[in-house]
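**Q** With the input below, show me the fold.
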Amino acid sequence: MIASLRGRLLEKHPNFVIIDAGGVGYAVTVPVSTFSHIGGIGEEVRLLIYTHVREDTLALYGFGGGREKELFEKLITISGIGPRLAVTILSGLPTDELLDSIRVGDAKRLTRIPGVGRKTGERIALELREKLESLDTDERPEGVSLSDAMQQDVVSTLVNLGCNRAAADKAVRKAVAEGVAVEFELLFRRSMELISR
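**A** So this is what the prediction gives:
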């Protein structure tokens, strides 16, 4: 069983990446959060791996951090949720929002994720609520570049100041797109300006 994979990033696609490790290119399915933090083509990356083996396939699912992988593993214990749907669920909401939805039993919010119907949303909220204690600590994915880490720090700071996480993420991304991501303070101030509009 493959537990982690370290190597050079060969290809990067929205739902999978190819990593060259020891001359072998491994296709690894990743959620959006891991995809957005993995780095650029040619860079060395490390992913935690869940190896899914069936009689006809071997599939690798990669995660930037243990918290995300653990949530994935808990999701696939629920009847009707396989690895592909679990990745879709992790991609559908930021991890903190997904955990909050499960904690408060907000099945309606979960049904906004493609592929999650009313019954599946209710099952997720009901079955995972007790299992979430180990996932309460915040974690930054491994292999995140300084600018990605800085962006996450700005988002966390904005959320700690009372901003909505989705609005904070959007503002930080927009500020980065404007070229403001040179220093934490500048990125923070510009993000605050964008949120207050």
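**Q** going forward, measure contacts between C-alpha atoms and count neighbours the same way
**A** Will do.
**Q** tell me which residues of the lengthiest helix in the chain are tucked away?
**A** Using DSSP state H to define each element, the chain has its longest helix at helix 146-160. Neighbour counts using 16 or more other Cα atoms under 10 Å place 148-152, 154-156, 158-159 of helix 146-160 among the buried residues.
**Q** From the contact counts, what lies against it?
**A** helix 165-177, helix 184-196 (3 or more Cα pairs under 8 Å, 6 or more residues apart in numbering; DSSP states H and E).
**Q** Reformat those as a markdown table; add distance to Arg109 and mean neighbour count.
**A** Below are the helices and strands packed on helix 146-160 laid out as a markdown table (distance: least, Cα to Cα, whole Å; neighbours: other Cα atoms under 10 Å):
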| stretch | distance to Arg109 | mean neighbour count |
| --- | --- | --- |
| helix 165-177 | 14 | 19 |
| helix 184-196 | 23 | 17 |
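**Q** One more sequence to fold, the one below, so I can look at both together:
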Amino acid sequence: MIGRLHGILLEKKPPHLLLDVGGVGYELDVPLSTFYRLPPIGEPLTLHIHHLVREDAQLLYGFYELRERDGFRELIRLSGVGPKLALALLSTLEMDELIRAVQNQDSNALLRVPGVGKRTAERLLLELKERIKHWPDMPANNAACTSTAAPASHQKNAEADAVSALIALGFKPPEASRAVSSVAESGLDSEQLIRLALKALA
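**A** The predicted structure follows:
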């Protein structure tokens, strides 16, 4: 099983990226919390990996922090939570936000996640209450890379990437497009657009 990858970042389009490791290109999905911290294309990158083996595919999920990966693994153990929903949870809520939501049994925080309704939010909070008691003790700064994400070179590309990211999170294409358009300003990169669009959608 693959637990960690170190290579050169070749492509990034949220939530997907391509990592060159010794001449082999690995396709990964990452939460937006990790995507925000990716270095520029062509720079080295190390990520913690969850390797999922299915009958029809082998899927790789990458995480900037080790505790993000551990949180992802806890989430997909829950009934009805697959990798897509787990990524949406970690993309919409930072780890500390998720921990606080569970500790306070705050269903409104989870309602910000696309595809999560009131009943699902309450069920997830209840099931996570015992599981994540150890999460606050995880190291908060177990970073795998040190570079920050580079601004998008073209405004249209940034907007397209932001729309793609929202669609990948579960928002409908027209809804994602309207949200990005409503916050689009000259000079904003894809990360800033995603953050603002998520606030608008919330």
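**Q** what's the TM-score for these two chains?
**A** TM-score of the superposed chains, computed with TM-score structural alignment, normalised by the length of the first structure, equals 0.71; 149 aligned residues with a Cα RMSD of 1.7 Å.
**Q** on that earlier part again, could you dump the helices and strands packed on helix 146-160 of the first structure to JSON lines with distance to Gly143 of the first structure?
**A** JSON lines is the format used below for those (distance: least, Cα to Cα, whole Å):
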{"stretch": "helix 165-177", "distance to Gly143 of the first structure": "19"}
{"stretch": "helix 184-196", "distance to Gly143 of the first structure": "19"}
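**Q** burial measure for Ser33 of the second structure, as a count.
**A** 21 (other Cα atoms under 10 Å).
**Q** Please pull up the helix or strand immediately following the helix or strand hosting it.
**A** Element membership for Ser33 of the second structure (DSSP states H and E) is helix 32-35. The helix or strand immediately downstream of helix 32-35 of the second structure is strand 44-53, counting by DSSP H and E.
**Q** The helix or strand following that following strand vs the first structure, average offset?
**A** Following strand 44-53 of the second structure in sequence order, the next helix or strand is strand 58-63 (DSSP H and E). Following the fit onto the first structure, the mean deviation recorded for strand 58-63 of the second structure is 0.5 Å by mean Cα distance after the TM-score superposition for the first structure.
**Q** helices or strands next to strand 58-63 of the second structure in the packing?
**A** For strand 58-63 of the second structure, the packing partners by 3+ Cα pairs under 8 Å, 6+ apart come out as strand 24-29, strand 44-53.
**Q** nearest spatial neighbour of Met150 of the first structure, skipping sequence neighbours?
**A** Excluding the flanking residues, the one nearest Met150 of the first structure by Cα to Cα, 6 or more residues apart in numbering is Phe184, at 6.3 Å.
**Q** Now do the contacts for the one you found.
**A** By Cα atoms under 8 Å, 6 or more residues apart in numbering, the residues touching Phe184 of the first structure are 150-151, 154.
**Q** which residue in the first structure lines up with Val163 of the second structure?
**A** Using TM-score structural alignment, Val163 of the second structure has no partner in the first structure.
**Q** ok, Val163 of the second structure - contacts?
**A** Counted by Cα under 8 Å, 6+ apart, Val163 of the second structure has contacts 173, 176-177, 180, 194.
**Q** can you rerun that using 6 Å?
**A** Val163 of the second structure makes contact with 176-177, according to Cα atoms under 6 Å, 6 or more residues apart in numbering.
**Q** rewinding a little: could you dump the helices and strands packed on strand 58-63 of the second structure into TSV and include mean neighbour count?
**A** Shown next, in TSV, are those (neighbours: other Cα atoms under 10 Å):
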stretch	mean neighbour count
strand 24-29	17
strand 44-53	19
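**Q** can you tell me which of the ones you listed comes nearest to Ser79 of the second structure?
**A** With Cα to Cα, the closest approach to Ser79 of the second structure among these belongs to strand 44-53: 16.9 Å.
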